[in-house]
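Enquirer: Sequence and predicted model, in that order:
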Amino acid sequence: MNRKRFLQKISAVTLGAGLILPKKSFGQTTTTTIAETKPKSSAGKKAIVLGGGLSGLYSAYLLKQTGYDVTIIERGDRLGGRIATYENPDLGIIQDLGGEWIGDGQSDIKSLVKQLNLDLVTTNISDRFSIQKSNSDLLKISKSSIETLDKVIDLHKSLGSTQKQGLDKINFSSYARYQGLTEEEIRSMNDLYRVILGADLNQISSESVLDDLSALQSALKPKFQVRGGAERIIKELANLLKNQDILLGETVTKVSQQKNQVTVDLSSGRTLKGSLIVCALPAAAVLDIKWTPGLPKDLIYSGLRMQTGKISKNLSFVKPKLSLSNFFLSTNTAAETFYVSEAAIGPNITAITSISTGDRASLFEKGSDRQKKNLMTSSLEELGDMELVLESPFFFHSFQKTTGRSGFVSLFPPGSFGIKDVWAEPFERVFFAGEHLAFHTGSMDSAVASAIQAVSKT
């Protein structure tokens, strides 16, 4: 079943099951009615989903809507994976510490947000990522260089596979240098997109970056945030799956496939059986599992080639003397980039978010509490007169502790053109999903899109 027909079928089933989709635009009050009755499943239609992140949860929801009983297996002690929201009602502060931004052209995640009766609000720092001549001073990129980038991005849309393979052999920084951008302009672009990708543009294929910049679904074009935090998506999906089995703190050790059955062995000694599997784990985690029969070589090679950018997002609570609305600053400190979202500005206290990437992210992931506090305190000195408040003025969020992986967003280095394509077809009774497998990666939209693609093939 192709994607379009699958979505049409799901829409009809969803309406019949009692989920009334809101018809008003984002930002308006709507109502959602969710049926408490569990959809009838056909005999033997049991599915197992590996991974309790956004892609896994949405895959489970889609499977449930098509008549499967679903079991979700998550190695962590919480659902959500790379999505996490800090919320402090007493301080009047909400801030995402994982997936945060949604692009205007990201139709899949926008549709899901609307179906869940959630709202999108415009992010106050979206202008920072807009490559336009009117934005040249803010970006520290000349108007002539922006014009060059516009032409290159537009040209990319018409390139054939052979030409794209050629672009894939060099990193984007080198390509931008060849196109005439100065070192300062390239450094500015690095500062800008590192907070989304978790790595410098000299680590990423020029084809991968240009493909993103030319696409409406690009993670590099943030526009919105979920009102109340992105974790509300996870909570709403978990609520819709409350009649399904969700196993937390379980690690998959082995997957065996027979003609019409799959068997999953867990580290606890428990064994599960089902009709099929949707595997929404990062590629590196897939390689940690013992597969019978063994994984095809092209999947193994692809998994080894994929990389992930490291990102660490943390909060500092301050009482500023001036307004921090629209605040965004790149620094050379360990904390690297600071910004403030509107929802993180409380009546008396503001939470400044810092994004560290690469090796600097590792300092916050692996450092002791004392080391992290010292790093953050010294980094904040660059911001000027900031009065730290509260008995504990910092909130450190460990993405690595939450997910068990050091990476955050999938990256495709030079020489990786087409390596994710091999995951599009099922491995017998196993269907693959995940942010890293969508046509345009690195976003909540890609997680949702990959789930649709995987389940439509079951």
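Expert: Perfect, thanks for sending it. Predicted model only: the values in this text are computed from it and were never measured.
Enquirer: Please make it C-alpha for all contacts and neighbour counts, starting now.
Expert: OK.
Enquirer: which parts of stretch 390-408 are buried?
Expert: Counting neighbours by 16 or more other C-alpha atoms under 10 Å, one finds that the buried residues in stretch 390-408 are 394, 396, 397, 398, 399, 400, 402, 403, 406, 407, 408.
Enquirer: Next step: the residues you listed restricted to strands.
Expert: 394, 396 (DSSP state E).
Enquirer: farthest-separated two in the buried residues of stretch 390-408?
Expert: 394 and 407 (22.5 Å; C-alpha to C-alpha).
Enquirer: ok, the buried residues of stretch 390-408 vs residue 52, which is closest?
Expert: Using C-alpha to C-alpha, the shortest approach to residue 52 within the buried residues of stretch 390-408 belongs to residue 403, at 9.9 Å.
Enquirer: Check it against this one:
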Amino acid sequence: MKKISRRQFLTQAGNGLAVAAAVSGATARAFSAAPQSEKKVLIIGAGLAGLTCAYELKRSGFDVMLIEARVRPGGRVRTYRDPFADGLYAEMGAEYVDASDRNVRKYCRQFNLTVLTAKQYDGIYLRNRRWAMSNFKTNGLKLPYEGVMPGKLFNNEREYIQPWLDMIEDINNLPREVLALDNLSMAQLMRKAKAPKDIVDLYNYTNATESTIRPDEVNALGFVLGHYRAAGFSEDTNEGRILGGNDQLPKRFAKELTDQLYYGRTVKRISVHSNEAEVWYEEAGRLTLITSPRLVIAMPFSVLRKTQLQGKIPADKVKCIRELQYGHVLKLAMQFKKRFWDEPGSLGQRIFTDTLLRRVYHFSIDQPGPRGILLSFTSGDDARKLGQMKESQRMDRARQKINQIWSESDSHWEGGVSKYWNEDPFTQGSYSSLGVGQAKTFRALAARQEGIIHFAGEHTSGASMEGAIASGLRVSGEVKQSVDG
């Protein structure tokens, strides 16, 4: 089996709610007078999924209208620039472009964007102890965790699930004993396998970007299948990003959709009929009705479940929309006057930690100095804890934790900014994560076409920019097949 990245590991690993505003003042609106009405497509959501779908359908001659609640494109792709000095920037949302992300890379080439490969993680800070990654691996050092292997930071949990891995001969025909894992959490499975609690804790810390939910929420079937598909992932991950900011990619898509893209439209109600969809959106306090013979919903289920849905939507799809799990994620970008992490004797530039900050790394490798930014990606309960704090408290806590890792940091601190995605009204969570009882059916259910309604987004594919774009491509193909045959 081939070795895959952590991001690849993750990818492989009622009806509605708020009552819509009174519609007596709603204005009916046809978004095009084109004669080929069957080629009209309304798309909700201008994240990478909706943008890709709209872009490809427009190229194929469809009459597209794309509406977005925000006043910018990109969804969970969010690059911050204004809070920082000297031209620095930081990715506060989706970040990684793996070597295998062929669709992201294809569009980057098409739009003349460069993918920059990040430096590897070079330090570990766990239980108040420090290790240089090279020394840790070369000399087979052992972490102060029960049950771990020498020189091994990742994948210590694998030996405890080996009995289930050995049962799998055909991933498309799983034995009953493996399928039964859908009803367990990863934490329950590890207890069943007699794994020490330290193994679960270490997995939780080192997989901050792969699992934004707690181990007792992680689906055990998805967890095991992720290990089956991989010979094992490691800290040697090729984690790239777009030079100059990831937001350039959605902006390039949006530039190609100038006449089709409308911002500041918050969808309040969707009514599905056999040959027409009705969508009510709010703009500047006014409710407007749009009708379309075909609809693409490219908004997170965490938001869709709080939108009023009417019409014939199958019960299993309704259940998926209501219950699909989303995690907690918070990113902190911290500006320092000097890049002390590059100094001789420093622990390193990219560090795995068991602190509230989880994963901390130098973000400014392609940016001018001497100032620089350290970025923290934290998830699960730690993100929830920080998210409940005021911004000033988050920064105070971050400053304290950074100083624990790099004792020289405090004298260079200048400030920072955070983004807690669970308090974003247009996201209300991180990315989707399959919970207990959801691995066997929910991903396919989320993606399933329902008559004239199509569904795109990372929740239908894989929790990454690549997954979002892949879903947009899939849905554009579905629409073309449904209309053109």
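Expert: Looks like it arrived, so ask away. In this text the structure is predicted, and so the values were computed from the model without any measurement.
Enquirer: what TM-score do we get after superposing?
Expert: After superposition, the two chains reach a TM-score of 0.79 (TM-score structural alignment, normalised by the length of the first structure), with 412 aligned residues with a C-alpha RMSD of 3.5 Å.
Enquirer: rewinding a little: tabulate the buried residues of stretch 390-408 of the first structure (CSV), appending distance to residue 58 of the first structure.
Expert: Output for these, formatted as CSV (distance: C-alpha to C-alpha, whole Å):
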residue, distance to residue 58 of the first structure
394, 33
396, 28
397, 24
398, 24
399, 21
400, 22
402, 19
403, 18
406, 23
407, 21
408, 19
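Enquirer: now, which of the buried residues of stretch 390-408 of the first structure sits nearest residue 313 of the first structure?
Expert: residue 397 (6.5 Å).
Enquirer: which residue in the second structure lines up with that closest one?
Expert: Residue 397 of the first structure maps onto residue 419 in the second structure when the alignment is built from TM-score structural alignment.
Enquirer: so where do the helices sit in the stretch 101-250 of the second structure?
Expert: 102-110, 133-138, 158-167, 176-179, 186-192, 197-206, 220-229, 248-255 (DSSP state H, counting those that start in this stretch).
Enquirer: out of those helices, nearest to residue 367 of the second structure?
Expert: Residue 367 of the second structure lies closest to helix 248-255 among the helices of the stretch 101-250 of the second structure, at 15.9 Å (C-alpha to C-alpha).
Enquirer: Could you tell me where the closest one falls in the first structure?
Expert: So helix 248-255 of the second structure sits over residues 232-239 in the first structure, by TM-score structural alignment.
Enquirer: Quick one: average offset of that stretch versus the second structure, please.
Expert: For stretch 232-239 of the first structure, the mean deviation from the second structure after alignment is 1.1 Å (mean C-alpha distance after the TM-score superposition for the first structure).
Enquirer: contacting residues around stretch 250-257 of the second structure?
Expert: 47, 48, 51, 52, 54, 55, 73, 74, 77, 111, 261 (C-alpha atoms under 8 Å, 6 or more residues apart in numbering).
Enquirer: about what we covered before: quick check: which of the helices of the stretch 101-250 of the second structure is buried the most?
Expert: Highest mean neighbour count among these (mean count of other C-alpha atoms under 10 Å): helix 220-229, with a mean of 23.
Enquirer: distance from it to the first structure after superposition?
Expert: Mean deviation for helix 220-229 of the second structure: 3.0 Å (mean C-alpha distance after the TM-score superposition for the first structure).
Enquirer: counting contacts, what elements does that helix pack onto?
Expert: In this structure, helix 220-229 of the second structure makes packing contacts with helix 6-12, helix 158-167, helix 186-192, judged by 3 or more C-alpha pairs under 8 Å, 6 or more residues apart in numbering; DSSP states H and E.
Enquirer: any idea how far residue 351 of the second structure is from residue 131 of the second structure?
Expert: Counting by C-alpha to C-alpha, to the nearest Å, the gap from residue 131 of the second structure to residue 351 of the second structure is 10 Å.
Enquirer: intersection of neighbour lists for those two?
Expert: 123, 124, 125.
Enquirer: For the residues you listed, give me JSON lines that also has distance to residue 88 of the second structure.
Expert: Shown next, in JSON lines, are these (distance: C-alpha to C-alpha, whole Å):
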{"residue": "123", "distance to residue 88 of the second structure": "24"}
{"residue": "124", "distance to residue 88 of the second structure": "26"}
{"residue": "125", "distance to residue 88 of the second structure": "26"}
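Enquirer: Identify the residues contacting the nearest residue to residue 405 of the first structure once chain neighbours are set aside.
Expert: Using C-alpha to C-alpha, 6 or more residues apart in numbering and skipping residues adjacent in sequence, the residue nearest residue 405 of the first structure is residue 399, 7.7 Å away. Contacts for residue 399 of the first structure (C-alpha under 8 Å, 6+ apart) come out as 82, 98, 312, 365, 405, 406, 408.
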